[in-house]
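Novice: One predicted model, sequence on top.
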Amino acid sequence: MNGTRDTIIETAFLLFLKKGYKAVTLTDLERAVGMTRGTFYYHFLNKEEVLKEGVTRYYRMLNCRRAEEIGRVHSLREFIDLTIHNLLEIENYGAKRFDSDIPEILCLSLMVEVISLYPEFKQMVSNTKSSWMSKLEGVILEAKKNKEIRDDVDTSILAKNLLNISIGLIHYVVMHQDIAYALSSVRYQYEQLYSLVKVG
């Protein structure tokens, strides 16, 4: 891909996150990228095409990053520490760069818009969650094998609970409007769940 096309995709995706897909105009994109309308139409048929490419590219990048991270994890404790670290590292919970780890709270309204325009997105999210679940179940099975956690713990249920804790972050942010409180609560839930399943 050439640089202009990449810049349009990444800048548009961040604008869509910030303002919502419908609210972003071509004029907004022209200003943000520093391009003319003719340049936009040289690269894309319409705004919807930019949205689809941005979402697809973001999920591809996220999946590669998660696969690389989980490849470095050798215990459930390391997975929990990494997850908490990643939550704390999200800079001001704002999407400043395309390769930022963008919290689901920022993606939520955009994803609602995306689903109506891009039905394949549901399958993309489903595949991502299935892949992540499978990798996490592998970590849990390894933790059982190494006697880090109890053998009687249901692997699939534990994996779902671990993933759902971070998803619950959305609820805390919406209800309390307090990121620090939300992160503290999420960390506490991870620690409590780990203490229930670890050996000894």
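Specialist: Yep, that arrived. Residues are numbered from 1 along each chain as shown.
Novice: For the rest of this, base every contact and every neighbour count on C-alpha atoms.
Specialist: OK.
Novice: What's the end-to-end length of stretch 144-163?
Specialist: The first residue of stretch 144-163 is 18 Å away from its last residue (C-alpha to C-alpha, to the nearest Å).
Novice: what separates that stretch from the chain centre, distance-wise?
Specialist: Stretch 144-163 has its C-alpha centroid displaced from the chain centroid by 23 Å (C-alpha atoms, centre = their mean, to the nearest Å).
Novice: List the buried residues of it.
Specialist: K144, E148, I149, R150, D151, T155, S156, L158, A159, L162, L163 (16 or more other C-alpha atoms under 10 Å).
Novice: which residues are in contact with that stretch?
Specialist: Residues outside stretch 144-163 that contact it (C-alpha atoms under 8 Å, 6 or more residues apart in numbering): S75, L76, M133, L136, E137, I140, L141, A143, Y190, V197, K198, V199.
Novice: ok, and here's another one to check against it:
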Amino acid sequence: MQKNNRQDRLFNAAFKLFLLHQYKGVTLTDIEKETGMTRGAIFYHAKNKEDLYRKVVKRYWIDRQNLKKKMDLKKDCSSLKEFIYSYTGSISRTMNGLHSLPAGCTVQQASQAYLSFLMQLKETAPDLHDEYLSNRTYELFTWNDVLRAAVANGEISEDIDTYAFAQTFLFLFYGQTFWEALDNGLNVDQLRRNYLKIYDAIRVKKDSETE
């Protein structure tokens, strides 16, 4: 098996274990059993359990939540409406990738595991948690930039508070994610519909629509 294939197998299995059992609940023996790899083979790709944890969190959590890596911002920000479709599309792709990892889990179990994982990230890897928060801040500023551009080009009303609406769009996503994790996981189609309702409320109406 090629090096990259072995690394992918190791990282996939390790992330699933860390996700379902948390960092303290996973041993190197667990990882050996899950991957079928010897400890020496594991240490070829990571110095120790902590290093392996950091690498898989970076790959499967931090980078997949990074808007710069999820979207082509120059291409996808030509209008607020287009950004909404591209943004929710990127959420679908991220969710599909993440939910494919914990094999044998229901969507509900996977969603709840991700929330629990996120809550413990601050304790297990504070610097990676800070990077995650930095990505969220960048996401908020991106929404604000898109909204300001939409005001400038006449797409939406000029008298709105763009930063407040940027928070509204972002908080709706995170709030709906937490709320629906208790049921069947985030319904991205419903999130898109909710976004478009907000969009319709603030977009500039044509004369024919106001008559």
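Specialist: That came through, no problem. Note that the structure is a prediction, hence the values are computed from the model and not measured.
Novice: if we can go back for a sec, neighbour count says what about the contacts of stretch 144-163 of structure 1? Which are buried?
Specialist: By 16+ other C-alpha under 10 Å, those give S75, L76, M133, L136, E137, I140, L141, A143, Y190, V197, K198 as buried.
Novice: Identify the residue of structure 1 aligned to A150 of structure 2.
Specialist: A150 of structure 2 maps onto A143 in structure 1, with residues paired by TM-score structural alignment.
Novice: residues in contact with that match?
Specialist: So A143 of structure 1 contacts S75, L76, I149 (C-alpha under 8 Å, 6+ apart).
Novice: Then K198 of structure 1?
Specialist: K198 of structure 1 touches E148, I149, R150, counting by C-alpha under 8 Å, 6+ apart.
Novice: name the element the match of A150 of structure 2 belongs to?
Specialist: helix 120-145 (DSSP states H and E).
Novice: check the fit of that helix onto structure 2 and give the mean distance.
Specialist: Compared with structure 2 after the fit, helix 120-145 of structure 1 shows a mean deviation of 1.6 Å (mean C-alpha distance after the TM-score superposition for structure 1).
Novice: and after that helix, which helix or strand comes next?
Specialist: Next element after helix 120-145 of structure 1 (DSSP H and E): helix 155-167.
Novice: and that next one, which stretch of structure 2?
Specialist: Taking TM-score structural alignment, helix 155-167 of structure 1 hits residues 162-174 over in structure 2.
Novice: how much does that stretch stray from structure 1?
Specialist: Looks like 1.1 Å for stretch 162-174 of structure 2 (mean C-alpha distance after the TM-score superposition for structure 1).
Novice: ok, and the closest non-adjacent residue to the corresponding residue of structure 2 for F13 of structure 1?
Specialist: Under the alignment by TM-score structural alignment, F13 of structure 1 pairs with F15 in structure 2. Nearest residue to F15 of structure 2, sequence neighbours excluded (C-alpha to C-alpha, 6 or more residues apart in numbering): V56, at 5.8 Å.
Novice: So what does that neighbour match up with in structure 1?
Specialist: So V56 of structure 2 corresponds to G54, using TM-score structural alignment.
Novice: thinking again about what came up before, want to throw the buried ones among the contacts of stretch 144-163 of structure 1 into TSV with distance to L87 of structure 1?
Specialist: Formatted as TSV, these follow (distance: C-alpha to C-alpha, whole Å):
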residue	distance to L87 of structure 1
S75	19
L76	17
M133	18
L136	17
E137	21
I140	21
L141	24
A143	23
Y190	12
V197	22
K198	23
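Novice: Need the max-distance pair from those.
Specialist: M133 and K198 (19.5 Å; C-alpha to C-alpha).
Novice: in stretch 82-99 of structure 1, what's buried?
Specialist: So for stretch 82-99 of structure 1, counting by 16+ other C-alpha under 10 Å, buried means L82, T83, I84, L87, L88, Y93, A95, F98.
Novice: Next: stretch 36-47 of structure 2.
Specialist: Buried residues in stretch 36-47 of structure 2 (16+ other C-alpha under 10 Å): I42, H45, A46.
Novice: Which of the helices or strands spans the counterpart of the first one in structure 1?
Specialist: So that's I42 of structure 2. Mapped onto structure 1 by TM-score structural alignment, I42 of structure 2 lines up with F40. In the assignment (DSSP H and E), F40 of structure 1 maps to helix 37-43.
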